[in-house]
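> Here is a sequence together with a model predicted from it:
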Amino acid sequence: MRIRAFRRLWAVLSLSALGDWLGLLATSTFAAAQVDNSLAKGAAFGTVIAVRLLPALILGPMAGVLADRFDRRFTMAVCDVIRFVFFLSIPLATLFTDNPALVIGWAAVATFVIEAVAMLWTPAKEAAVPNLVPRARLEATNQLSLATTYGVTPVAAALLLAGLNSLLGQWDVPEWAEATDVALYFNALTFLANALIVFFLIPEISGRAAATGPGERKPGMLREFLEGWKFVGQTPLVRGLVLGILGAFAGGGVVVGTANLYARELYGGDAAFFLLFATLFIGLAGGIVAGPRLVGALSRRRWFGLSIILAAGSVIVLALAPQLAFAVTATLFVGAGAGMAFLSGTTLLGGEVDDEVRGRAFAVVQTGVRVVLMFTIALSSTLVGAGGRPTFDLGPFTVELSTTRILLIVAGVCGVMAGAGALKQMDDKHGVPLLADLWASVRGRPLVKAEPKPVRGLFLVFEGGDGAGKSTQVNLLADALRRAGRDVVVTREPGATTAGAQIRRLLLEGEAVAPRAEALLYAADRAHHVTTVVRPALDRGAVVISDRYVDSSLAYQGAGRTLPVQEVAWLSDWATGGLKPDLVVLLDLDPAVGLRRALSRSGGADLLESESLAFHERVRYQFLDLAANDSGRYLVLDAEREPEHVASVVLERVVELLPAPDRFQRRSDDRVT
């Protein structure tokens, strides 16, 4: 809201949303008020509602082309002027004719025109927003916009119309000043105000005029239309978004369409229907407002697919709910899932679709949502009304089926499939476990997508406590592989690089640092080490042998320093890009023996070696736990055995990992060829 251009656009959006909802309520009520027969009132009300669907069917696909083709500020201003004129003409029609059919007919015509220009105004506005705010604030921007459109303004419109009815009902006012007429006059003025604000106060919305250079001709509208649909069909992100959003709103439409009869099946009557209807929109607003906080740092592409699955799965739960309390809870989750899907989908469209085709992408979503929502509401309400509750006589007992519940189950299953399909197409973290990533993201530490692992080299790591003989075994293995003609790179952590050597001195020779600082320094060394030494060597097909790697941090900083092991693992995983060794050789040794070896070899203890025996015992058991949890990738050896025997076993295991053409055989005299 500190961004002036967006602040003004948000004011326009608020007025426009209020006008849309007030126009829907007032126009429908106005049409119904022109006749006295209850059946005719229902037909008039339904006719005006149905007319709102027609522009989406007829003009929706072309609206995006126009939004991308013309200057957006000019487009929005002209659309608002047209809406002002036609909303104003609806109540004025009664001044020219007393024929109810003509008045209702004109209201339907005006509604069609108003809805048609709204189909053009909306994608122009949506496509302009990402150009007004920083990309990092786009989600918060959409939260504010959607909460205003679907949370605040519907309630404000209903209260305003109810207030006008109550206020003017106390006075004897002329026919042209009835509550619905006054609401339509006010509504018309909101669109006039919008046109003036957009045209004179928000020049930043403009931008499509520069889409072509001097002397260049714009492509024809048909070509732009076909290119837009081709883009939607061939882009996995947009295709998944459209599939998922339509699936979510189809489920919501079925809930709305079946809610009346469903409420009666729960013996709740009209009060239960209104409760379920209100709960759906409360959930929608809750998902929009609270969703980003709930999922934390989860990938927005994954969040979108999971939101669809949440909404559809809740529809299935709703179908099976035995009591109203369960139904209300399930309905709340249906709305929350749909709200989160709409927010994440809108944010992805605005942030990841190029400006040149953004209007057409938004138009496809807008058209699909309107058509699917209206169609599923109408179809589901018709089916449950016609199906009723058929009873089957099975002899000893009878079975009564609920068409409403069957339809909800079908809608829920289809929605789950749509969400799963969207997630599969849009997932940007293939290979990262979904539920584990969700749980980690809620806690603020999403799992990291592993960088592609080199396919040519072999990455071997030696781990173990101090004095276990890692350096000796590293050198013995390296010598054996080099004699066999292999390209071998021997390295260590920390200290394999110039920067790493400085970090090593800080960690082992300088003043002791806090445990968290120590973990961060090891991660910094590891990130630089992997990027500059390990990956380049693996990429050229070398065998990389490292003295210590990630497991040392898990053991020393995790178990030894008693830091949360999962946090240390996440930090190391992020630092290495998910690079894992092909084999970890764990040299297991009693810490007391290992420390005596280390002290006799070096003559003095570094900061880690000087820690207590209990510290080193925790380190040892953590190493053993890690090996037990991933035994296929570990080779655990007794480090008290003769070094030559240990080296022989290690070499035998490494031979199995080498590519077939490069393997070498051992002769009876134990020489390597």
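Perfect, I can see it now.

> alpha carbons only for contacts and neighbour counts from here, please
Noted.

> In which helix or strand does Glu451 reside?
In this structure, Glu451 is located outside every helix and strand according to DSSP states H and E.

> right, and it touches Trp574 too?
No: using CA atoms under 8 Å, Glu451 is not in contact with Trp574, being 10.0 Å away.

> So which of these two has more stuff around it?
Trp574 (19 against 10; other CA atoms under 10 Å).

> In contact with that one, which residues?
447-448 (CA atoms under 8 Å, 6 or more residues apart in numbering).

> before we move on, what about Lys218?
By CA under 8 Å, 6+ apart, Lys218 lies in contact with Thr212.

> next one: Gly151
By CA under 8 Å, 6+ apart, the neighbours of Gly151 are 281-282, 285.

> again, only this time at 6 Å
Residues counted as contacts of Gly151 (CA atoms under 6 Å, 6 or more residues apart in numbering) are Ala285.

> how much space between Ser648 and Val672?
Note on Ser648: its distance to Val672, by CA to CA, to the nearest Å, is 10 Å.

> ah, wrong one, I meant Pro292
59 Å.

> neighbour count winner among these two?
Of the pair Pro292 and Val672, Pro292 is the one with more neighbours under other CA under 10 Å, namely 20 against 14.

> Let me know the secondary structure of that one.
State at Pro292, reduced to three classes by DSSP: H, G, I helix; E, B strand; the rest coil: helix.

> Next up, a structure to set beside the first:
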Amino acid sequence: MLGAASFGDWIGLLATALFAYGQFENPAAQGAAFSGTIAVRLLPALLLGPIAGVLADRFDRRYTMVITDLLRFVIYLSIPIVAIVSESAAITVTWITIATFLGETVTLIWIPAKEAAVPNLIPKSRIEISNQLTLVTTYGITPIMAALVLSAFTAGVQQSGVTVPDWAEPVQLALWINAFARLATALVVFFGIKEIGGKSPDRVKAAEQSMTRQFLDGWKYIGSTPLVRGLVLGIFGAFAAGGVVIGAARTFATSLGAGEAAFYLLFGVIFMGLALGIGLGPMIVKDLSRRRWFGMSIVLASGSVMFLGFAFHLSMALVGALLVGAGAGMAFLAGTTLLYGEIADELRGRVFAVVQIGVRMVLLLAITLAGILVGLGSSRRVELGPVHVDVSSTRVLLLVAGAIGIWVGIGSFRQMDDKRGVAVLADLWGSLRGRPLSPAESFVRAGIFVVFEGGEGAGKSTQVTRLAEALQATGRDVVVTREPGATPVGSRIRGLVLDKSESPSPRAEALLYAADRAHHVATVVRPALARGAVVISDRYVDSSLAYQGAGRTLPVQEISWLSAWATGGLKPDLVVLLDVDPGVGLTRVDSRGVGADRLESESRTFHERVRYAFLDLAAADPKRYLVLDAARPVEEITEAVSARLTGLLSAMDAAHPESMPPPPPAPSDVPDAPPIEEMAELLGDEEPRRRS
């Protein structure tokens, strides 16, 4: 049904626009005629578009679709009949204009009725697939077919030299197809889709209001709902980018030194990209957040428009046009799918009237304005060695339109982002591989999370103990922990991963560490941070990235995704990396007189890989890391850690004054406590000294 209706719509649009274009010889007049004919379809949307949504919500949607399709059948059938009967070209052109206006007016009522009925026919989980089929048909396959069929008709008649009757001219045939497609749609809906008839109780109740009140409520809902507003504006921006390219395509093709066929080629490639974006987009991005995908798609479409502005060869232009269509198609699919899930049935007609009619209006308006603007400008040929480029108003228009579209896409992304704090490119790459990143689990975090990392024998335990004692001496709530083995569950896991008698496989080892980390974070780290404690951990996520990733040569991205999922995205505020040469560190381990565990017994090459993996992680995030040479004296390392921690403690106290430690007791009351001046000097913090 949708295929027949859409094919007739697009072939009719092209036929009427090209008919007007052929009446003139001046390039500027041709561009204005082509765009002006399309502009006739804009006027009903500008005048009556918002009311159409009210009608779709107010009346039975099945009968609305049938009646409007029958009216369109009669209107579009009259165009070729008048062209045959009338002997005056002026009368024919006038009636084409009037019929186009009337047909578009009726279409405004059909579109929201159809869109509002779709979610009532299919389960919510299948809406995206349904939207794919609908949008590929409406904006992908049928425009391409229309352009190919019309161009094939025209080329066949011209090359054969056969004289055909007026009613069989290619443009006339296209108009016949357009009319009978409407009749076919009406019959299918009336006899084959009875499920969309009737009205829900909520729609009946809403219909008790006046049409004016329904109209105002619909617009108020769109304007006051940030997600819906962002989706609507973003969809308009994506299609505006495509419309600018279509409107400028004829002049742009000329600037590339291409002929008449290049226009049809660019037109077809844009809609081919639209079909590919809608059809293949979900398969490519998989489980990527649809809100993020929506904003990314707008940026892709708009950036591709800018790319077209720099294209100096038809092959480059075709690539740009394909990407423009793909970006617009993906944005439209993601946007409409999100809208279906957000809008109640009694409001759906009005909202989708704004979306669907707005898309047509924006697309046609962009085509019209682009055609007029490029017709008014001039061009200058610039020779860059063997490459000849026409610098024209067309290219300027493409660059400006692309820049505006990118701005709109970034704005939509920021407004709708549901994974704040998750790196965009990393999330996209993870989604392409089937493992999208998750946003950090939100919780009230009043404390500080400090992690000590490093190779074997780096002295982490010593520094953890010294820092904890210093902080406790100032009255702070301190939780000392480690991975693996900080909990009863973790102790059993620690025995499994460090016991040399039975070694788990590398992947099993990574999963065991992740299991320990998930339980550790949930039962120890998060509760302590929530109450305002300073949590000091001996090892955390980076140890898995270094040992299982680099050491065991497992894919680091997979280990990172697994750890992020296990911890809910919890990151430490400070990572102290004690860098030690493996030879020195392993010598320290041997000097303890205790047998080495399974990891300590690994080869020197293994520990070298671990060391450089730690250094690479620190180099990638220097603000969060403190890298210290583990060969330095213990006291110097402690002082450096305390100095770096001072700023974090001050910020924590300012943000959560309730977590500040009480003034420490006098030394006489606690004989075994070290003097407060010594602790203050150790921490590099003057505040305790002033309190004493």
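Ah, there it is. Small disclaimer: the values here were computed from a predicted structure and weren't measured.

> if we can go back for a sec, which residues are in contact with each of Ser648 and Val672 of the first structure?
If you check Ser648 of the first structure and Val672 against CA under 6 Å, 6+ apart, no residue is contacted by both.

> Just give me the neighbour total for Arg223 of the first structure.
11.

> ok, which stretches of the stretch 551-673 of the first structure are strands?
Here the stretch 551-673 of the first structure has its strands, by DSSP state E, counting those that start in this stretch, at 583-588, 634-638.

> The spatially most central residue of the second structure and Gly234 of the second structure, how far apart?
The structure's the second structure has its C-alpha centroid closest to Trp293; by CA atoms, centre = their mean the separation is 1.9 Å. Distance of Trp293 of the second structure to Gly234 of the second structure, given as CA to CA: 12 Å.

> Going along the chain, name the strands of the first structure.
391-393, 398-400, 458-464, 488-492, 543-547, 583-588, 634-638 (DSSP state E).

> Rebuild those strands as TSV, extending it with distance to Gly46 of the first structure and mean neighbour count.
Formatted as TSV, the strands of the first structure follow (distance: least, CA to CA, whole Å; neighbours: other CA atoms under 10 Å):
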stretch	distance to Gly46 of the first structure	mean neighbour count
strand 391-393	32	10
strand 398-400	32	10
strand 458-464	70	24
strand 488-492	76	19
strand 543-547	73	23
strand 583-588	70	23
strand 634-638	70	17
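
> residue boundaries of the helices in the stretch 401-550 of the first structure?
Assigned helices in the stretch 401-550 of the first structure, in chain order: 403-426, 434-442, 470-483, 498-508, 515-529, 535-539, 550-553 (criterion: DSSP state H, counting those that start in this stretch).

> starting at the chain centroid, how far to the last one?
This means helix 550-553 of the first structure. With CA atoms, centre = their mean, to the nearest Å as the basis, helix 550-553 of the first structure stands 32 Å off its chain's centre.

> Just tell me the aligned range of it in the second structure.
The aligned range for helix 550-553 of the first structure in the second structure is 541-544, by TM-score structural alignment.

> what's the average distance of that stretch to the first structure?
Here the mean offset of stretch 541-544 of the second structure against the first structure after fitting is 1.0 Å, by mean CA distance after the TM-score superposition for the first structure.

> Pull the residues that contact that stretch.
Taking CA under 6 Å, 6+ apart as the criterion, no residue outside stretch 541-544 of the second structure touches it.

> Count the neighbours of Ala136 of the first structure for me.
The local packing of Ala136 of the first structure (other CA under 10 Å) involves 9 other residues.

> Name the nearest residue to Glu608 of the second structure, sequence neighbours excluded.
Pro582 (6.4 Å; CA to CA, 6 or more residues apart in numbering).

> residues near the one you found, how many?
Pro582 of the second structure: 22 surrounding residues under other CA under 10 Å.

> any idea how far it is from Ala174 of the second structure?
Note on Pro582 of the second structure: its distance to Ala174 of the second structure, by CA to CA, is 78 Å.

> what do you get for Leu133 of the second structure?
As judged by CA to CA, Leu133 of the second structure and Ala174 of the second structure stand 24 Å apart.
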